[in-house]
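Asks: next come a sequence and a model predicted from it.
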Amino acid sequence: MTTDNLTAGSRTPPPHLRVTGIHKRFGGLHALRGVDFEVARGEVMALVGDNGAGKSTLMKVLAGAYLADEGEFWLDGEQVLVGGPTDAADLGIQIVYQDLALCENLDVAANLSLGAEPVKPGWGFLPRFLRPIDEMEMEVKAQKAIDRLEVRTLKSVRALVGGLSGGQRQAIAIARAVGAESSVVMLDEPTAALGVAQTRQVLNVVRRLRDTNHAVVYISHNMRDIFEVADRICILRHGANVGTWRTAETTPDEIVVAMTRGLDEGQTHAA
C-alpha cells in the first residue's frame, strides 16, 4: 500500500490509525510480511483475504493481543507504542471478536458496564469492589449507548443477553466497544451465521459507527455485506499486502480474483 492518496485534494481523509512494515512470526511461520494498513475516521475499511492470509493476526496486532516483531504504529500522524491490549484500549482501539465475550446470565446494562460499573456516592470509605452499584446510572448509561447506535430492536436494557437474537448480541458487543471511548472499532466477521434480518440490524449499526466518526475495520468473507457498508477494501494474501481498492470503483469479481490469485509480480494496487 502506498500513501499517495493522503496528499492534498485526495478523496480519502488522512488516516486516523496507520501501521507500517508490520512483521509477525510464530516460530518458522512468517504470518505477516511487512504489512501496511490504514483507516480514517468516518470510514469503514474492509479487511479481506483467503483463509491464512493474515487478517486475524493483523487484527490482533492492532488490538495489542499479539506484539509485532517489526513495524510502526501511528495515530493521527503521531507515532505511538502498542505493547499490549491495555495500550491499544488507552489509544481508543477496541475489537469485537466473533465469540462476543458477553455474559448471557447478565442483562444488557450489566454487560455494557462490566468491569466499570458505576458506584453510589458516599461509600468512599470502602474498597471500590465493595461499594454498591448505582443501578440507575448504569441503566441510563446503557440506554445512551444503545440510542447512540440506534439499536431500535432492543426493547429494554434490562433484557437478559441470553434471550437476545444474534443480531442484537452483536449490537450489544459493538455498543460496549464504543462505550469504552473508542475511536477505532474492529469487527471480526460480525454477520457470520446470522439470518437476513439480523444481518441487516448489524449492518445498520456499522453504518451508524461510521456516522459517529469512528474508524471501522470490518473483517468478513461476505462480499455482499462488504460492498454494502465498506468505503475501501484492503486485501491481504499470504501475509502481505495485495492492495487497497475503493468499493465504488471495483467489483466483487475483481476483489475475489485479487484475493485468490494476487496481482502480477511487482504490482500493488492503492486507493
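Replies: Here it is on my side, so go on. Numbers count the residues shown, from 1 in each chain.
Asks: from now on I want contacts and neighbour counts done on CA atoms only, so please keep to that.
Replies: Fine.
Asks: hang on, residue 178 in a strand?
Replies: No - counting by DSSP: H, G, I helix; E, B strand; the rest coil, residue 178 is not part of a strand but helix.
Asks: now do it against residue 185, distance only.
Replies: Using C-alpha to C-alpha, to the nearest Å, we find residue 178 at a distance of 7 Å from residue 185.
Asks: what's the overlap in contacts for these two?
Replies: By C-alpha atoms under 8 Å, 6 or more residues apart in numbering, residue 178 and residue 185 have these common neighbours: residue 94.
Asks: try this one side by side with the last:
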Amino acid sequence: MTTPTLSAAGLLKRYGRVTAIDGADFEVFPGEVLAVVGDNGAGKTSLIKALSGALIPDAGEIRVDGEPVRFRSPLDARRCGIETVHQDLALAPAQDIAANMFLGRERRRAGALGSVLRAVDRAAMRAEAQRVLDELGVQVKSIAQPVETLSGGQRQGVAVARAAAFGSKAVIMDEPTAALGVAEAGKVLELIDRIRARGLPVVLISHNMPHVFDIADRIHVHRLGKRAAVVSPRSHDMSQVVGLITGALEPGQDGALRAVSGARRTGPDR
C-alpha cells in the first residue's frame, strides 16, 4: 500500500463541553483529489484547521509521509509542504499578482542589497510567478496588474497557483468554487485537475455535490466530529453520499450502506 502523504488518527478537540473533533481519522494519498463533505457543524472546518496548523488538537496524531509531526501554527504546516487556500483567499488586493504569489516569502536581491537593505527582487518574482501561472493554465493580462482588477475566478486561480507553487506535500482548498459562476468554477476544477496531474494531492472541502462527483477520486464523509465513511464516486451515487452526510445511511461491515431508522433526511446546506 502507498503511504499517505498526509494522515491523521484519533484527533480530538474539545471546547469545554463541546467536542469539535471526536477521534477523527483522515488520509490523502499522492496524486489524488480527496473531497471532504459534511453537514454544517459536522466538524469539517476543525479537522482542516488541525491538518493545516491553525488548530492544535488535544489528542491524536498527524503524519506527513508516514512521519509524525506536530503543527503549532500554519507556518509549521507550510514548512512541511502543506498549503491551504482559504475561502477569503488571503490576497492583498492593491498588490500585484507576483507580490501576492510570494506574499510572506519575498525573494531578496543578491548581495548587500538583499542581505542588508532587504531589497526585493521583483523581476525574479514576476518571472517565477508567470512561469507557475503558465504551467497551470491561469490566464491574466499582466503579471504586474493589481489583484483587485482580476475577476473572481482569476483571483481564485492566483491563490491556488500560489499554493501549488509552494506546496510540496498537499494543497487544501476550502470551498474554492463557492462564489463563482459556472464558467469560472469549471476553470477552477480544471486547475485542480492539473495540480493532481503533477502528483500533488488536493484536499477539497465542498458542499457542491456535482463538483465533488466531477473531480474527486474519493469522498471523505465527515459527521458528528469524525469520519463516517470514505466512498468512491464510481461506486456510490450522490443520494447515497447525502444519506451518509445526514445519517440516513451508514456503512455496514461489508461496506454496503444500511438505512438508519428515524434518521434526519435533509441534505447538506448549500
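Replies: Perfect, thanks for sending it. All values derive from a computational prediction rather than experimental measurement.
Asks: residue 199 of the second structure and residue 31 touch, don't they?
Replies: Yes - at 4.0 Å, residue 199 of the second structure counts as touching residue 31 under the criterion of C-alpha atoms under 8 Å.
Asks: of these two, which one has the most company?
Replies: Just comparing residue 199 of the second structure and residue 31: by other C-alpha atoms under 10 Å the higher neighbour count belongs to residue 31, 19 against 15.
Asks: and that one? What does it align with in the first structure?
Replies: Matched by TM-score structural alignment, residue 31 of the second structure corresponds to residue 42 in the first structure.
Asks: could you do residue 204 of the second structure as well?
Replies: Residue 204 of the second structure maps onto residue 218 in the first structure, by TM-score structural alignment.
Asks: quick one: secondary structure of the residue nearest the centre of the first structure?
Replies: The centroid of the first structure falls nearest to residue 186 when counting by C-alpha atoms, centre = their mean (0.8 Å). What three-state DSSP gives for residue 186 of the first structure is strand.
Asks: can you pull the contacts of it?
Replies: Here residue 186 of the first structure is in contact with 59, 93-96, 216-219 (C-alpha under 8 Å, 6+ apart).
Asks: try 7 Å
Replies: 94-96, 216-218 (C-alpha atoms under 7 Å, 6 or more residues apart in numbering).
Asks: can you show me the strands along the stretch 151-270 of the second structure?
Replies: 170-174, 202-205, 218-223, 226-231, 249-251, 257-259 (DSSP state E, counting those that start in this stretch).
Asks: mean deviation, the second one versus the first structure?
Replies: So that's strand 202-205 of the second structure. Compared with the first structure after the fit, strand 202-205 of the second structure shows a mean deviation of 0.4 Å (mean C-alpha distance after the TM-score superposition for the first structure).
Asks: what packs against that strand?
Replies: Using 3 or more C-alpha pairs under 7 Å, 6 or more residues apart in numbering; DSSP states H and E, the elements in contact with strand 202-205 of the second structure are strand 33-37, strand 170-174.
Asks: aligned partner of residue 171 of the first structure in the second structure?
Replies: In the second structure, residue 171 of the first structure lands on residue 157 (TM-score structural alignment).
Asks: and for that match, the neighbour number?
Replies: 26.
Asks: ok, the residue nearest to it when sequence neighbours are not counted to residue 192 of the second structure distance?
Replies: In space, and not counting its chain neighbours, residue 157 of the second structure is closest to residue 138: 6.1 Å by C-alpha to C-alpha, 6 or more residues apart in numbering. The gap separating residue 138 of the second structure from residue 192 of the second structure is 11 Å, by C-alpha to C-alpha.
Asks: of these two, which one has the most company?
Replies: Neighbour count, other C-alpha under 10 Å: between residue 138 of the second structure and residue 192, residue 192 has more, with 27 against 21.
Asks: any idea what that one aligns with in the first structure?
Replies: Match for residue 192 of the second structure (TM-score structural alignment): residue 206.
Asks: likewise for residue 137 of the second structure?
Replies: So residue 137 of the second structure corresponds to residue 150, using TM-score structural alignment.
Asks: now do the contacts for residue 46 of the second structure.
Replies: Residue 46 of the second structure touches 20-21, counting by C-alpha under 7 Å, 6+ apart.
Asks: host element of it?
Replies: Here residue 46 of the second structure sits within helix 44-51, counting by DSSP states H and E.
Asks: after superposition, how close is that helix to the first structure?
Replies: Once fitted to the first structure, helix 44-51 of the second structure is off its aligned match by 0.4 Å on average (mean C-alpha distance after the TM-score superposition for the first structure).
Asks: and the next helix or strand after that helix, how far from the first structure on average?
Replies: Once the chain leaves helix 44-51 of the second structure, the next helix or strand it forms, by DSSP H and E, is strand 59-64. Compared with the first structure after the fit, strand 59-64 of the second structure shows a mean deviation of 1.1 Å (mean C-alpha distance after the TM-score superposition for the first structure).
Asks: onto which residues of the first structure does strand 59-64 of the second structure map?
Replies: Using TM-score structural alignment, strand 59-64 of the second structure pairs with 70-75 in the first structure.
Asks: burial measure for residue 117 of the second structure, as a count.
Replies: Counted with other C-alpha under 10 Å, residue 117 of the second structure comes out at 11.
Asks: could you pull out the strands for the stretch 1-150 of the first structure?
Replies: 17-26, 29-39, 43-48, 70-75, 78-80, 93-96.
Asks: which one of these lies nearest to residue 236 of the first structure?
Replies: Nearest of the strands of the stretch 1-150 of the first structure to residue 236 of the first structure, taken as C-alpha to C-alpha: strand 43-48 at 6.4 Å.
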